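A.B. asks: model this:
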Amino acid sequence: MEDKSIFELIAEYSAGTISPADAELLRERLESDAEAMRLFREIRETEKVLKSVQVQEKIDLQKSWQRLDSSLAGLPRKGRRLFLTVGSVVAASVALLLMFVFPFTRQVEQPGTLVSQVGITPGGVKAILQSEDGKMIDLTSSTSSHIVTSDGLVLVNDSLKGLRFDQSKLENQPMKYHTLAVPVGGEYHFTLADGTRVWVNSASEVRFPNCFSGKKREIYVKGEVYLEVARDEKHPFVVHAGENEVRVLGTRFNLTAYPDEQEVITTLVEGSVEFWNDQSSIRLKPGEQSVLDRETNNLEKQKVDVSIYTSWVSGTYEYERMPLSDITRQLSRWYDVQFVYETTEFSNHPFTGVVKRDQSLEEVLSIIEKTTNIKFKISGRTIIIKRAEDAANISRSSN
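C.D. replies: As a prediction, this is how the structure comes out:
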């Protein structure tokens, strides 16, 4: 029997119908074939774009993938290969999704019918803004387009650019620092006074001014942020992360600097940045990453696939042979759960794949299970990591 094509495997993976054996085959192909990995990412990215349409059109993407997989199975193997080699990968994936999603999956909305989600739900938009005088505003529950802080500054909730200060109200105002804190299970994005856009991940905070003055634009970060810095050659932008700093003029980059983690990681998407600590510095080019080991103070540079480190901004987690310990730290912040290893040997177990941040935790863990010898047992908000042969399928224990 011939092996399934990479497209068939991806279709089954997206539909959630892939078998453990085929999931392992898909994982091996993604790790050994860069073109297969590119195809996988671009199709999943296309699926993400269509997700917003799905909400309005009542499209069932899972059924669509199943329908696509069945249709491909009806073609001769040679015909499938020819179909997948015509045109670019992106065009093919978009065309396929349009062909198999839209014509067949429009559903008539049934009044009063809701699909309930059972399980541990993902995080969402949550943040607390603390002004310089200590007063706090819960931005999570605020639906107002204008928010007035305790010192009279006006904040505008922009649907595209997120929170920002109303520049027309800042004339003759002194520079004051505010702190935006995102709790575990949250995320938030906002715009600084100079037009720099900031995405803040779970369990992170940013201390920033209502306006910039002086020779430098400076903010202070704990946790993980992604920034698109507005270019201003006369006023360099400086991000402080503890005793370290990143200096930029105009660029897009991701900074991970959680106080409880050993490494500080800067990943450059576009432009140029310099990472500084008290002993050395490194200048990065696009596609490069600096890694500071806090224990040894060793600072290194390496080339990486930047999408793995920035995918959270667009709603996914991408993993390429990532150790399970790194994955569980990430998931624990997003889903507000704790992972417990029954045996420490699994902490370095690698996993390759892509999961959506809007999936339930059970769905994400199920995807990891299919390509590993690991099982997860959920008890309340604690997840126990067990050997596959010693554990049943994912189940929620009664308290």
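
A.B. asks: From now on I want contacts and neighbour counts done on CA atoms only, so please keep to that.
C.D. replies: Will do.

A.B. asks: so D166 makes contact with N157?
C.D. replies: No - assessed by CA atoms under 8 Å, D166 is found out of contact with N157, at 9.7 Å.

A.B. asks: between the two, who's got more neighbours?
C.D. replies: Looking at D166 and N157 with other CA atoms under 10 Å, you find the greater number of neighbours at N157, namely 21 against 17.

A.B. asks: Relative to S204, how far out is L292?
C.D. replies: The gap separating L292 from S204 is 19 Å, by CA to CA, to the nearest Å.

A.B. asks: Likewise for Q167?
C.D. replies: 26 Å.

A.B. asks: With G124 instead?
C.D. replies: Using CA to CA, we find G124 at a distance of 14 Å from S204.

A.B. asks: Those two: which has the busier surroundings?
C.D. replies: Each of G124 and S204 had its neighbours counted (other CA under 10 Å), and the higher figure belongs to S204 (25 against 17).

A.B. asks: and that one, what does it touch?
C.D. replies: Applying CA atoms under 8 Å, 6 or more residues apart in numbering, one finds that S204 lies in contact with A181, V182, P183, V221, K222, G223, E224, V225, Y258.

A.B. asks: what about the longest strand in this structure?
C.D. replies: strand 217-228 (DSSP state E).

A.B. asks: And the contacts of it?
C.D. replies: The set of residues external to strand 217-228 that reach it, using CA under 8 Å, 6+ apart, is 196-209, 212, 235-242, 250-259, 310, 313.

A.B. asks: ok, 6 Å please
C.D. replies: The list of residues contacting strand 217-228 from outside it, by CA atoms under 6 Å, 6 or more residues apart in numbering, reads 196-201, 204-208, 237-241, 251-258.

A.B. asks: Next, the second sequence, to be compared with the first:
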Amino acid sequence: MPVDSSRLRELIILQLSDGTLSEDECLELEQLLQSPEARILRAQIYERHQQVAAAVDRIDVDSSYQLYEYERHDRRSRRQRAVLMAAAGISLLIAIGAYLWSERPTNAAPPIQGMGITLADGRQIPIVGDTNLVISSDLSLPVSKRQLRFDLVKESQMPEGLNSFTTPVAMDYQVLLHDGTQVWLNSSTTIRFPFVFKGDVREIYVDGEAYIKVAKNATMPFVVHMPEGSVQVLGTTFNVNCYKHDRPAVALVEGKVRLQVQGLSTDLQPGERAVVNAGIINVDQFDPGELSWINGVYVFENANLEDVLEVLPHWYGVTVTLDSPAIAKKKFSGAIYKDRSVEEFLDLIEATAEAEYYYRGTEVHLR
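C.D. replies: Next comes the predicted model:
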């Protein structure tokens, strides 16, 4: 089941604030952290807490006030405003505190109209708000808080064949499959799946990015097909990213998976990530915070700008053109939040990555 992120945030922040929790609260926190999704969120909160502490240590109150006075009388570039925001300690604490305590607004927002499922027979069933998804006169599926559930419906009611569902730009969605498998779909991601798994194997198809927690069934293996390969599991938690068909990546959180792509094969252990590039599978360790997109944030540590900018088309519907190849290799450390504007993120790039953005008509460029 989805993590109670609101309660988890509350307990973690109470622990960070004074280090004391009651015995019952400690037990509750320990139980919540059994979930990989909860541990990812904890890592994200810890990182933000450390950033706040480091930023406060660096604040020069007198200099910040002088910069404020200068900016108030002479507003210049967006970069100056971004630097000013980073230096204003009180505002920073308020902003981070609000982020840590609150839920993401996008989690509570209803799905947009026009989104729906395409059934195996070609029919398109719209999803509007949190109303039930009506498949037929005797079959409807519950829809709430960006989640579709197929686990509550009797197998005899389900039509056969592969159905298709796509998350639009700037949205994410969760699908709970009939066997109990949970699939978090990132923006601009398509999943094809049967309403009920039959036969000797459970198979789904993903194009985009998905975080998957497979329901265990040793007698019925689970296979995730990507445009250029597949992942085989028995029961595990992992992330697949195939936005770039020629560079699929799989990160394993729990269990064991086998990646098969382009005639190559490799087994992963928890904490390992495999990236396919130019006919070679490279395996390395990854930070669980890198999978925090399921909580509405991408965290980057000393990443190339070309890799960072790959997120923008999916989360904001914006593509940034680089004016020179050298900009692609500039480094960026920071976070992208889905519930904040793309301009705020681009201002952060200007302030930290020595690159300036500008508009040419409606196109965004970096120089």
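
A.B. asks: related to what we said a few turns ago, from the contacts of S204 of the first structure, which is closest to V101 of the first structure?
C.D. replies: Distance to V101 of the first structure across the contacts of S204 of the first structure (CA to CA) is lowest for V225, with 34.5 Å.

A.B. asks: Can you tell me the residue that sits opposite that closest one in the second structure?
C.D. replies: If you follow V225 of the first structure across to the second structure using TM-score structural alignment, you land on A210.

A.B. asks: The closest residue to its match other than its chain neighbours: neighbouring residues, count only.
C.D. replies: Counting by CA to CA, 6 or more residues apart in numbering, the nearest residue to A210 of the second structure once its immediate chain neighbours are dropped is L185, at 4.7 Å. Here the neighbour count serves as a burial measure; for L185 of the second structure (other CA under 10 Å) it reads 26.

A.B. asks: Please apply the same query to E363 of the first structure.
C.D. replies: Residues near E363 of the first structure, counting by other CA under 10 Å, number 18.

A.B. asks: doesn't it fall inside a strand?
C.D. replies: No - using DSSP: H, G, I helix; E, B strand; the rest coil, the assignment for E363 of the first structure is helix, not a strand.

A.B. asks: For the aligned residue in the second structure for it, give its distance to G235 of the second structure.
C.D. replies: E363 of the first structure maps onto E344 in the second structure when the alignment is built from TM-score structural alignment. Between E344 of the second structure and G235 of the second structure the computed distance is 40 Å (CA to CA).

A.B. asks: And L139 of the second structure, by the same measure?
C.D. replies: 29 Å.

A.B. asks: Which one of these two is surrounded by more residues?
C.D. replies: With neighbours defined as other CA under 10 Å, L139 of the second structure and G235 compare such that G235 has more, 20 against 14.

A.B. asks: That one in helix, strand or coil?
C.D. replies: At G235 of the second structure, secondary structure determined by three-state DSSP is coil.

A.B. asks: Report the separation between whichever residue in the first structure pairs up with it and L84 of the first structure.
C.D. replies: With TM-score structural alignment as the criterion, the equivalent of G235 of the second structure in the first structure is G250. Here the distance between G250 of the first structure and L84 of the first structure works out to 39 Å (CA to CA).

A.B. asks: how about the top helix by length along the first structure: buried residues?
C.D. replies: With DSSP state H setting the assignment, residue counts place helix 34-57 as the longest helix in the first structure. Buried residues in helix 34-57 of the first structure, counted by 16 or more other CA atoms under 10 Å: 36-37, 39-45, 47-48, 50-51, 54.

A.B. asks: Determine how far that helix lies from the middle of the whole chain.
C.D. replies: Taking CA atoms, centre = their mean, to the nearest Å, one finds the center of helix 34-57 of the first structure at 14 Å from the center of the full chain.

A.B. asks: mind listing the helices for the first structure?
C.D. replies: 6-15, 20-32, 34-57, 61-73, 77-85, 89-105, 307-310, 324-335, 361-370.

A.B. asks: Just send these back as JSON lines, with distance to A230 of the first structure too.
C.D. replies: JSON lines is the format used below for the helices of the first structure (distance: least, CA to CA, whole Å):
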{"stretch": "helix 6-15", "distance to A230 of the first structure": "37"}
{"stretch": "helix 20-32", "distance to A230 of the first structure": "36"}
{"stretch": "helix 34-57", "distance to A230 of the first structure": "26"}
{"stretch": "helix 61-73", "distance to A230 of the first structure": "37"}
{"stretch": "helix 77-85", "distance to A230 of the first structure": "40"}
{"stretch": "helix 89-105", "distance to A230 of the first structure": "30"}
{"stretch": "helix 307-310", "distance to A230 of the first structure": "18"}
{"stretch": "helix 324-335", "distance to A230 of the first structure": "28"}
{"stretch": "helix 361-370", "distance to A230 of the first structure": "35"}
